[in-house]
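Asks: structure for the following, please:
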Amino acid sequence: MTTFSKAIALCFTLSLLVACGPADNDVVETNLHGPTAAEILGNPDYPAISYGGYRGKTRDLAPTHEQLTEDLKILSAMGVKVLRTYNTSQYPQVASLLEAIRALKNQDPDFEMYLMIGTWIEAHNAWRSGVWDEEKNAWDGDTLTDHTRGNIDNNTREIDTAVAMANEYPDIVKAIAVGNESMVQWAVKYFVYPNTVLKWVNYLQGLKASGGLNPDIWITSSDNYESWGGGATFYQTDDLAALIKAVDFVSVHTYPFHDSFYNQDFWGVLADEEQLSKQEMTAAAMARAVEYAASQYQGVADYVESLGLDKPIHIGETGWASNDSAAYGAKGSMAADEYKEKLFYNYMRDWTDGAGMSLFYFEAFDEQWKDSGDAGGSENHFGFINLNNEVKYAFWDLFDEGGFDGLTRNGKPLVKSYGGDEAKLLSEVLSPPFKSLMAIRKITTINPAAVPGEAVTAGRYVVVHESIQPTGSNNTTYPSAILKLIPWEGTVSIEMSQQGVVSIATRASDWWGTSLEFQAEVGENLENFKSGYLHFELRGDSDIGFNLGFQTGRYLDGDQVNSFAAFGPGAARQVTDEWTSYKLSIDELNAGTDLKDVTGILSLLSQNRAENKQVQLKNIYFSRD
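Replies: Model prediction:
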């Protein structure tokens, strides 16, 4: 049985558990307010979607009652019966949305729309940028986000507001999600550890048991698949296990769209597909995208099963953008267009409906506040209806059937995108890249006999090189684990050509950074290279400045140390458009670490804005002399 088939089979098995409800819930009470979460989640008669009705470039401009009512009628026409929201107290949209749903229900008793209310959970000092301590060559810890504890004021307010909403609208609110991607550690500006989420989940479960909250409401947290134990093992902690036991269901996020650029194992056209038509190639690539999503679901399901727990698992968020000006567009992974969006949506619905899972698809309408600085940014284009009232390709059939007749948005009727010209739409579909020609975003040339954490004993440690390769007699080795080319917080794009040239392009940000990060539970042990050298060749724009070297420890663990040298204007080492060879002394670079835990094999960091600048590196290796 394939991973995809196993995912479907296991998901169907889990869906049968939904009707039983949470095992630890001893409160039995008849719900007089319509279907319960147990009856809704996993039921294909209740399609779900993520909803935000913001039209402007800031969430301070909340949609009006009339605008919300328009959106609800459109969503109902699309067959949607369950909405997922993201905040309770920070912005007024959800309070107004509940009022609008209640008003429509009063007008038409047959109108159905239910909510999974999301609460925004964040860390203490969330969104703080910190202060760089030049003497310590590190961040000042007192000004950094403290991920070990939550923002008590914000989090309490969010939870209390959710409880009040659930009690006031028991016929509408069916689930509460404690946090949105609040545990995934790439959310470096605000993430918390599972114990913070667990605290609030237990609080809500306690209210259910004591009568302070409807016992039929289901409690979850909505987060990335890795945060639920489906990927990197460092997420698999005792606190996470306790959280999974405490929730009523697991809400998993999976985004093949984003990984079409950052983790391309599944993406692209296979060699035996290169002669197919564009539509056939695209369909095959999108089918693999759904298999990839299913594999991430399966990772979570396997982890839950390993804990001896039975929990319903639903897809809390996934989606596919129809446009992008950078990483996912014509100059990137060539993933973003309306045709692929339709295929992904249909394939995902087919899978989850057949497997007995709810799918909170992201999202109903385009919103421009998500990337207010770049109108073409993918985050602004995940909806099925754009800001010009154009219904995208995924719902053209419903449009042709008259499903949107008489409905308006902002007082204007809906129309089809591309003016309804399918030939024009298809002509602009981006062909997925051939895998044989795709840029590389992780370095997989490793020494399978080497063990991460054990000291490297060879004389040369080669990251990538056009002529130096390990043999049985040249005392040379490759890394003991894969190196991922990681753009820090999306501030750059980074990729490697088939010829081994690492290319970095900076984006619009007040700082930027990137690293060839070692993918193991421990860093590479390069203690034998403490008197050696870091070699590489470099070229780029002459007006860009940055620090380059290696990193030990981990930022999120608070023990990261940067061992860097300065390049660019004002530094001893300049950058030019000609390849220049460098041999940096490890002893001079080293900022006080013992080199037993090198996690960033090669890293670049700049505290200065440098938009649309280029840096390239090649022939990277360490030597002991």
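
Asks: please make it C-alpha for all contacts and neighbour counts, starting now.
Replies: Fine.

Asks: end-to-end on stretch 242-262?
Replies: Start-to-end span of stretch 242-262 (Cα to Cα, to the nearest Å) is 31 Å.

Asks: could you also give me the structure for this second sequence? I'd like to compare it with the first:
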Amino acid sequence: MPLTLPTGNAICYSGYRDGQSPGDKIYPSLDEIREDLAILRRHWTLLRLYDCSPHAERVLQVIEEDGLPFQVMLGAYLGAEVSNPGCPWGADFTDAELAASRAENQAEVGRLITLANRYPGIVFSVAVGNEATVDWTDHLVPVPSMIAHVRRVKAAVRQPVTFCENYVPWQDKLRPLVPELDFISVHTYPLWEYKPIGEALAYTQANIASVARCHPGKPIVITEAGWCTHSNGRGMHAAHAVQPLQATYIAELTAWTRAEGLLCFVFEAFDEAWKGSPDPLEPEKHWGLFTADRQPKLAMRPLYPDLVAQA
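Replies: I've put the predicted structure just below:
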């Protein structure tokens, strides 16, 4: 049967606020999630969640209990199953650490299956891992292991199954995985590759086209595309990481993907202080369309004038 995915505005949602983080296992409360979803439901109907932690469970619980009009791409976070000397910030693990990580991956995949089956009317697809095969990842999973995880999930859920990754591995390394998937999920970040705003959309289009050429006929979804608003210069030109350019890129990206009928999850809903280095200008912290205190950035102000008035 041909694949049918929902349509509509889509966004990546990770609701960790100041003082919260998945690493510390301090999760947003039900009330905080309700506050976030009240904001997001005004413009988006599709959410992407990254793992099967208590955060994700609470999001699904709130959507069901409150009858909210969201559908969810639910993810499983897969940790390192091998060391990766190619990771710039270090990914050299002991045998014991890797064994523990592999065991946790099995448990996480089990949670993915459980939640997908518990919420069949909310979870419209499942993603088995995120950026776990690209050369620079600190949570490297070999492709044969990824295939095994995907096969386990496909045998146990009714939803379409995918894997979310940077556009580069899809062109070669992930060819053995593609036949196992119902659709390909691609990440594209012109800003991380030093592209100015005048070249950004064309670069995103080229990224997607490069994957499509390698896998003709395979459906493609953009599961991350966005623009940072503060930076210390790590991995990008700091002068490009500003709100007006985010607003321009998001507007251009949305217009193009809508015209093409291409499902695209904007990265991301809210800034997250826990990410990256302690530097407050660490770019990983500043990809939200809203600040960490839930104020709309420039790209969102026309849609949320009431929230701007409260600033």
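
Asks: and the longest helix seen in the second structure, what other elements does it pack with?
Replies: Criterion DSSP state H: the longest helix present in the second structure is helix 95-118. Contacts defined by 3 or more Cα pairs under 8 Å, 6 or more residues apart in numbering; DSSP states H and E place helix 95-118 of the second structure against strand 71-76, strand 123-130, helix 143-154.

Asks: so the second one matches what in the first structure?
Replies: Strand 123-130 of the second structure falls opposite residues 173-180 of the first structure when the two are matched by TM-score structural alignment.

Asks: that stretch vs the second structure, average offset?
Replies: In this overlay with the second structure, the average offset of stretch 173-180 of the first structure from its partner residues is 0.6 Å by mean Cα distance after the TM-score superposition for the first structure.

Asks: which other residues reach that stretch?
Replies: Contact with stretch 173-180 of the first structure is made by 36-37, 86, 114-122, 159, 162, 165-166, 197, 200-201, 216-223, as judged by Cα atoms under 8 Å, 6 or more residues apart in numbering.

Asks: now, of those, which are buried?
Replies: If you count burial by 16 or more other Cα atoms under 10 Å, the buried members of the contacts of stretch 173-180 of the first structure come out as 36-37, 86, 114-122, 159, 162, 165-166, 197, 200-201, 216-223.

Asks: ok so Leu47 of the second structure is a strand residue?
Replies: Yes. Membership of Leu47 of the second structure in a strand is supported by DSSP: H, G, I helix; E, B strand; the rest coil.

Asks: to which residue of the first structure is Gly79 of the second structure aligned?
Replies: Using TM-score structural alignment, Gly79 of the second structure sits opposite Glu122 in the first structure.

Asks: these two touch, right, that match and Thr148?
Replies: No. Using Cα atoms under 8 Å as the test, Glu122 of the first structure is too far from Thr148 to be in contact (10.5 Å).

Asks: hey, what's in contact with both of these two?
Replies: Val192.

Asks: picking up where we left off before, show me the contacts for the match of Gly79 of the second structure.
Replies: For Glu122 of the first structure, the contact set (Cα under 8 Å, 6+ apart) comprises Gly150, Asn151, Asn154, Asn155, Gly179, Ser182, Tyr190, Phe191, Val192.

Asks: one more time with 7 Å, if that's ok
Replies: Contact analysis of Glu122 of the first structure by Cα atoms under 7 Å, 6 or more residues apart in numbering lists Gly150, Asn151, Asn155, Ser182, Tyr190, Phe191, Val192.

Asks: cool, and Pro283 of the second structure?
Replies: Residues counted as contacts of Pro283 of the second structure (Cα under 7 Å, 6+ apart) are Cys228, His230, Ser231, Asn232.

Asks: the counterpart of Ile197 of the second structure in the first structure: what secondary structure?
Replies: Using TM-score structural alignment, the equivalent of Ile197 of the second structure in the first structure is Met286. What three-state DSSP gives for Met286 of the first structure is helix.

Asks: for Met286 of the first structure, what are its contacts?
Replies: Contact analysis of Met286 of the first structure by Cα under 7 Å, 6+ apart lists Lys340, Leu343, Phe344.

Asks: go again with 10 Å.
Replies: Applying Cα atoms under 10 Å, 6 or more residues apart in numbering to Met286 of the first structure gives the contacts 256-257, 266-268, 280, 292, 335, 340-345, 347-348, 432.

Asks: show the buried residues in these.
Replies: Buried residues within the contacts of Met286 of the first structure, defined by neighbour count using 16+ other Cα under 10 Å: 256-257, 266-268, 292, 335, 340-345, 347-348, 432.

Asks: helices along the second structure, start to end?
Replies: For the second structure, the helices defined by DSSP H occupy 30-40, 54-66, 95-118, 143-154, 167-170, 197-214, 243-260, 305-309.

Asks: looking at these, spot the one closest to Glu180 of the second structure.
Replies: Judged by Cα to Cα, the one of the helices of the second structure that comes nearest to Glu180 of the second structure is helix 143-154, at 7.1 Å.

Asks: what range in the first structure does that closest one sit on?
Replies: Using TM-score structural alignment, helix 143-154 of the second structure lines up with residues 194-205 of the first structure.

Asks: in the matching stretch, what counts as buried?
Replies: Burial within stretch 194-205 of the first structure, assessed by neighbour count using 16+ other Cα under 10 Å, is assigned to Pro194, Asn195, Thr196, Val197, Leu198, Trp200, Val201, Asn202, Leu204, Gln205.

Asks: right, and the second one touches Ile244 too?
Replies: In this case it means Asn195 of the first structure. No. Using Cα atoms under 10 Å as the test, Asn195 of the first structure is too far from Ile244 to be in contact (11.2 Å).

Asks: overlap in contacts of these two?
Replies: Residues within reach of Asn195 of the first structure and of Ile244 at once, by Cα under 10 Å, 6+ apart, are Asp238.

Asks: return the residues in contact with Ile40 of the first structure.
Replies: Neighbour list for Ile40 of the first structure: Val18, Ala19, Tyr46, Pro47, Ala48, Lys81, Val82, Tyr114, Lys174, Ser358 [criterion: Cα under 10 Å, 6+ apart].

Asks: for Gly90 of the second structure, same thing?
Replies: Gly90 of the second structure sits next to Ser83, Asn84, Trp136, Thr137, Asp138 when contact means Cα under 10 Å, 6+ apart.

Asks: ok, the second one to Val134 of the second structure distance?
Replies: So the one you mean is Asn84 of the second structure. Distance, Asn84 of the second structure to Val134 of the second structure, using Cα to Cα: 10 Å.

Asks: overlap in contacts, the two.
Replies: Joint contacts of Asn84 of the second structure and Val134 (Cα under 10 Å, 6+ apart) are Leu140, Val141.
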